[in-house]
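Novice: this one's sequence-less:
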């Protein structure tokens, strides 16, 4: 069954318009989130970007923080099969992914820290999960600011087998 052009063209244009309005770092986060999501063992079909929401991009002296909520839609193509014409399947899974990334200030930005959480939209709206997501994203945003608890004095003293 083929969909008439009048049904799939608005969706294709909407996805293209969203992608056109994204910064290079935002597009990189979307690609990385899709790669992460498809790498999960319980995902058997390919998913496409459905919507982009809650977009935040902030710069500070330590780098650029990007946070976004990516809505996905299941397609008719299996993850490991041929991917010729993968159409979105209506009334199927539509997970949402929250992604928080911190990039350094280099010419080719490197990821300093990141956090993903993907699941059903109602799952991510649960109070406990939302609070954990907020805390994780705050920690990602603080990466590279110099006050990281990752570099405490003496932290690696025992890892080198130093004499007692």
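Specialist: Okay, I see it. Small disclaimer: the values here were computed from a predicted structure and weren't measured.
Novice: contacts, neighbours, all on C-alpha from now
Specialist: Will do.
Novice: Could you count how many residues lie near residue 137?
Specialist: 23 (other CA atoms under 10 Å).
Novice: try residue 140
Specialist: Neighbours of residue 140 (other CA under 10 Å): 21.
Novice: if I pick it, what's in contact with it?
Specialist: Counting by CA atoms under 8 Å, 6 or more residues apart in numbering, residue 140 touches 65, 100, 101, 102, 113, 114, 115.
Novice: ok, for the second one, nearest residue in space, not its chain neighbours?
Specialist: With CA to CA, 6 or more residues apart in numbering as the criterion, residue 100 has its nearest non-adjacent residue at 4.4 Å, and that residue is residue 67.
Novice: also this one, for the comparison:
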């Protein structure tokens, strides 16, 4: 049993090491958001990250991922959070997260979207479509709108003399 625990911890460390700094930042922000919810009473840890996407364009960097969480035996207000053991057969929610960062040396969040719930809940077709639409909007944040300009578009922004 100890061997399995050590092996799973090794895989988690390897997964965290392969994440980019922005992906790690998104995971941290998702965990902070999840723990801020009033209905969450226990501390949750990242179990895995799936489907990580990171795309750059002139307006910034878009990061999308799914974070699978696992409940621990510690309350969310625990003083020593690093020693919390996971609890098997308890809640294992998942969070879909989409963030758009600017191109600065210390990237600022331009827009974000996340949705956390039971894993089976996020698989429902309507929720999945909404998540995809919200993530597309986040990715488009900051992109040029020159292609959307139509001649005369602002013709009525000022009143005409009477």
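Specialist: Done, it's in. These numbers were taken from a predicted model, which means no experiment stands behind them.
Novice: Superposed, what's their TM-score?
Specialist: The TM-score (TM-score structural alignment, normalised by the length of structure 2) is 0.86; 148 aligned residues with a CA RMSD of 1.8 Å.
Novice: thinking again about what came up before, alignment lookup: the residue nearest to residue 100 of structure 1 to structure 2.
Specialist: Taking TM-score structural alignment, residue 67 of structure 1 has residue 64 as its aligned residue in structure 2.
Novice: Checking that match next. Helix, strand or coil?
Specialist: strand (DSSP: H, G, I helix; E, B strand; the rest coil).
Novice: Could you find the counterpart of residue 56 of structure 1 in structure 2?
Specialist: Aligned partner of residue 56 of structure 1 by TM-score structural alignment: residue 53.
Novice: Now for its match, how many residues are close by?
Specialist: So residue 53 of structure 2, with other CA under 10 Å, has 12 neighbours.
Novice: what's the answer for residue 66 of structure 2, then?
Specialist: Using other CA under 10 Å, residue 66 of structure 2 has 21 other residues around it.
Novice: Could you do the one 5 residues further on as well?
Specialist: Number of residues near residue 71 of structure 2 (other CA under 10 Å) recorded here: 23.
Novice: where's it, which helix or strand?
Specialist: Assigned by DSSP states H and E, residue 71 of structure 2 belongs to strand 60-75.
Novice: Could you tell me how far that strand lies from the centre of the chain?
Specialist: 7 Å (CA atoms, centre = their mean, to the nearest Å).
Novice: which outside residues touch the helix or strand just after it?
Specialist: Downstream of strand 60-75 of structure 2, the first helix or strand assigned by DSSP H and E is strand 93-101. With contacts defined as CA under 8 Å, 6+ apart, strand 93-101 of structure 2 is touched by 26, 30, 60-70, 107-119, 122, 131, 135, 138-139, 141.
Novice: My guess is residue 128 of structure 2 contacts residue 121. True?
Specialist: No - assessed by CA atoms under 8 Å, residue 128 of structure 2 is found out of contact with residue 121, at 9.1 Å.
Novice: what's the burial count for residue 136 of structure 2?
Specialist: For residue 136 of structure 2, the neighbour count with other CA under 10 Å is 13.
Novice: oh, I was asking about residue 39 of structure 1
Specialist: If we define neighbours as other CA under 10 Å, then residue 39 of structure 1 has 12 of them.
Novice: To which residue of structure 2 is it aligned?
Specialist: Counting by TM-score structural alignment, the partner of residue 39 of structure 1 is residue 36.
Novice: Please report the distance of that match from residue 44 of structure 2.
Specialist: Going from residue 36 of structure 2 to residue 44 of structure 2 by CA to CA, to the nearest Å gives 11 Å.
Novice: and if you look at residue 133 of structure 2?
Specialist: Residue 133 of structure 2 is 27 Å from residue 44 of structure 2, by CA to CA.
Novice: of these two, who's got more company?
Specialist: Remark: of residue 133 of structure 2 and residue 44, residue 44 carries more neighbours, 28 against 12, as counted by other CA under 10 Å.
Novice: what about the host helix or strand of that one, distance to the chain center?
Specialist: Element membership of residue 44 of structure 2 [criterion: DSSP H and E] is strand 42-57. Chain-centre distance of strand 42-57 of structure 2: 6 Å, with CA atoms, centre = their mean.
Novice: Next, the mean deviation of the one helix or strand residue 33 of structure 1 maps to compared to structure 2.
Specialist: Take DSSP H and E as the rule and residue 33 of structure 1 turns out to sit in helix 24-38. Here helix 24-38 of structure 1, set against structure 2 after superposition, deviates by a mean of 0.5 Å using mean CA distance after the TM-score superposition for structure 1.
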